[in-house]
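S.K.: Build me a model from this:
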Amino acid sequence: MSIYNKINAGFSLSTGSPVTSGIEDVLYIFNQDDVTLTYDTENPLIITGLTAVASAKVYKFEGTNNSFNSMSKLAKTQVGPRYTEEIDFNVAGLSVDIKTQLMAMGYGRVCAIAVNNYKDSDSAIELFGAVNGLIVTEAERNAADETLDGGYKIKLTNPDKLKEPYPPRAVSIAPESGTATYASTITAIEALVA
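M.R.: From the prediction side, this is the model:
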């Protein structure tokens, strides 16, 4: 039975583990061509492996006080549903290295992994930009903005006319022997961090 054409399950709100909004103040970002994604053979919404190409790395961006956000929005098109994916984050800095990274994310395509605050789900960790990648579409700096101390507000989103065919993918990576858990997935991602 295809997951695309027919519903096959219901859901209910959990009173024991109520939904929690937001994402953790950490993002893992990598160049789209630098990491090969492995998908679950029965469900393309689940990524079961991340493999670095040659010596490529995943880069860890850390923030504070809920300074990161993710968003996915359905858009109905003539060929079916598509999803706009966005990652918003702040950069507390103004160095040439930061500007170089922002330029690279504006021209090249990246993927981003966000960790949801709500952990009682098989989508606690999600990957954005799996098919078409993400680019920096906004990089705003107001030197007088006291909330960021003159840092940058950044938005990563899909390139023009290239929405994603799926919602953000769940990332669930098992250890060498055993079942995938939240901890095993974070360990696998961290192993690729520069």
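S.K.: C-alpha only now, for contacts and for neighbours.
M.R.: Fine.
S.K.: could you pull out the helices for this protein?
M.R.: Counting by DSSP state H, the chain has helices at residues 96-107, 182-190.
S.K.: got the buried residues for the first one?
M.R.: Residues of helix 96-107 classed as buried by neighbour count (16 or more other Cα atoms under 10 Å): Leu102, Met105, Gly106.
S.K.: how far away is the first one from Asp160?
M.R.: Taken as Cα to Cα, to the nearest Å, the spacing of Leu102 relative to Asp160 amounts to 18 Å.
S.K.: now the other sequence, so there's something to compare against:
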Amino acid sequence: MSIYNKINAGFSLGTAGPITSGIEDVVYIFNQDDFVLTYDTVNPLIIKDITAVGTAKVYKFEGTNNSFNTMSKLAKTQVGPRYTEEIDFNIAGLSTDVKAQLMAMGYGRIRAIAINNYKDSDSAIELFGAVNGLIVTEAERNAADETLDGGYKIKLTNPDKLKEPYPPRAVSIAPQSGTATYASTIAALEELVA
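M.R.: Below is the predicted model of the structure:
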């Protein structure tokens, strides 16, 4: 029995952990082909391990003042539901290194991990682009834009006609011994950071 074709639980909103909007000002980005994802066998919406191929690294992008945002939107198609996934963030820089990274993200496929401000959930940490990856679809720079001090506004989203078959996957990585927690997942991600 698949969890995707039958309702199997209910939910209610509680006052103990009210939902909180937004994500933290950090995004972990890595090349799609550089890491292998291991899915939970009971619930494929959960990624339980991320393994580097060779010496590949995860790159950490940090921002300030709510400069990052994520979005997932359902699109009904003839073959079933698909999801458009997006991550918007700002880059306060203008070097040739920044431009080279933007070009690489525009041509190659990447995956991105965001950390929600709402932590009372097994989806506090989410991966975007699990199946089809993400590419830079917008990179806008207005030199006179004082809000970004002339930096770039970036949008990562699915390549044309390649929406995701599932919503963003939860990332929940256990330590060597024990069960997965928020702290163990962050520690595992930080170990992969360049």
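S.K.: Would you format the helices of the first structure as a markdown table with distance to Ile154 of the first structure included?
M.R.: Shown next, in a markdown table, are the helices of the first structure (distance: least, Cα to Cα, whole Å):
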| stretch | distance to Ile154 of the first structure |
| --- | --- |
| helix 96-107 | 8 |
| helix 182-190 | 23 |
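S.K.: Nearest to Pro165 of the first structure among these would be which one?
M.R.: Pro165 of the first structure lies closest, by Cα to Cα, to one member of those: helix 96-107, at 21.4 Å.
S.K.: what packs against that closest one?
M.R.: On a contact count with 3 or more Cα pairs under 8 Å, 6 or more residues apart in numbering; DSSP states H and E, helix 96-107 of the first structure meets strand 135-141.
S.K.: check contacts around the residue most central in space within the second structure.
M.R.: Geometric centre of the second structure, nearest residue: Ile113, 3.1 Å, by Cα atoms, centre = their mean. Ile113 of the second structure makes contact with Val27, Tyr28, Ile29, Ile125, Glu126, Leu127, Phe128 under the criterion Cα atoms under 8 Å, 6 or more residues apart in numbering.
S.K.: How many neighbouring residues does Phe61 of the first structure have?
M.R.: With neighbours defined by other Cα atoms under 10 Å, the count for Phe61 of the first structure comes to 14.
S.K.: so it makes contact with Phe30?
M.R.: No - look at Phe61 of the first structure against Phe30 with Cα atoms under 8 Å: they stay out of range, at 10.6 Å.
S.K.: Which residue ranges of the second structure form strands?
M.R.: Ranges of strands within the second structure are 23-31, 35-39, 46-52, 59-62, 69-77, 80-91, 110-116, 125-128, 135-141, 152-157, 169-171, based on DSSP state E.
S.K.: What is the aligned counterpart of Ala9 of the first structure in the second structure?
M.R.: Under the alignment defined by TM-score structural alignment, Ala9 of the first structure is paired with Ala9 of the second structure.
S.K.: how close does its match get to Ile3 of the second structure?
M.R.: Applying Cα to Cα to Ala9 of the second structure and Ile3 of the second structure gives a distance of 10 Å.
S.K.: returning to that earlier point: looking at the helices of the first structure, which is closest to Ala54 of the first structure?
M.R.: Smallest distance to Ala54 of the first structure across the helices of the first structure (Cα to Cα): 16.0 Å, for helix 182-190.
S.K.: who's in contact with Lys153 of the second structure?
M.R.: By Cα under 8 Å, 6+ apart, Lys153 of the second structure lies in contact with Asp88, Phe89, Asn90, Ile91, Glu138, Ala139, Glu140, Arg141.
S.K.: The same query, at a cut-off of 6 Å, please.
M.R.: Shown in contact with Lys153 of the second structure (Cα atoms under 6 Å, 6 or more residues apart in numbering): Asn90, Ala139, Glu140.
S.K.: what does Phe128 of the second structure give?
M.R.: Contacts for Phe128 of the second structure (Cα under 6 Å, 6+ apart) come out as Arg111, Ala112, Pro168.
S.K.: ok, 7 Å please
M.R.: By Cα atoms under 7 Å, 6 or more residues apart in numbering, Phe128 of the second structure lies in contact with Glu85, Arg111, Ala112, Ile113, Pro168, Arg169.
S.K.: Check Tyr83 of the first structure too.
M.R.: Ser72, Lys73, Leu74, Ala75, Lys163, Glu164, Pro165, Tyr166, Pro167.
S.K.: out of the buried residues of helix 96-107 of the first structure, who's nearest Glu190 of the first structure?
M.R.: Nearest to Glu190 of the first structure, judged by Cα to Cα, of those is Met105 at 20.8 Å.
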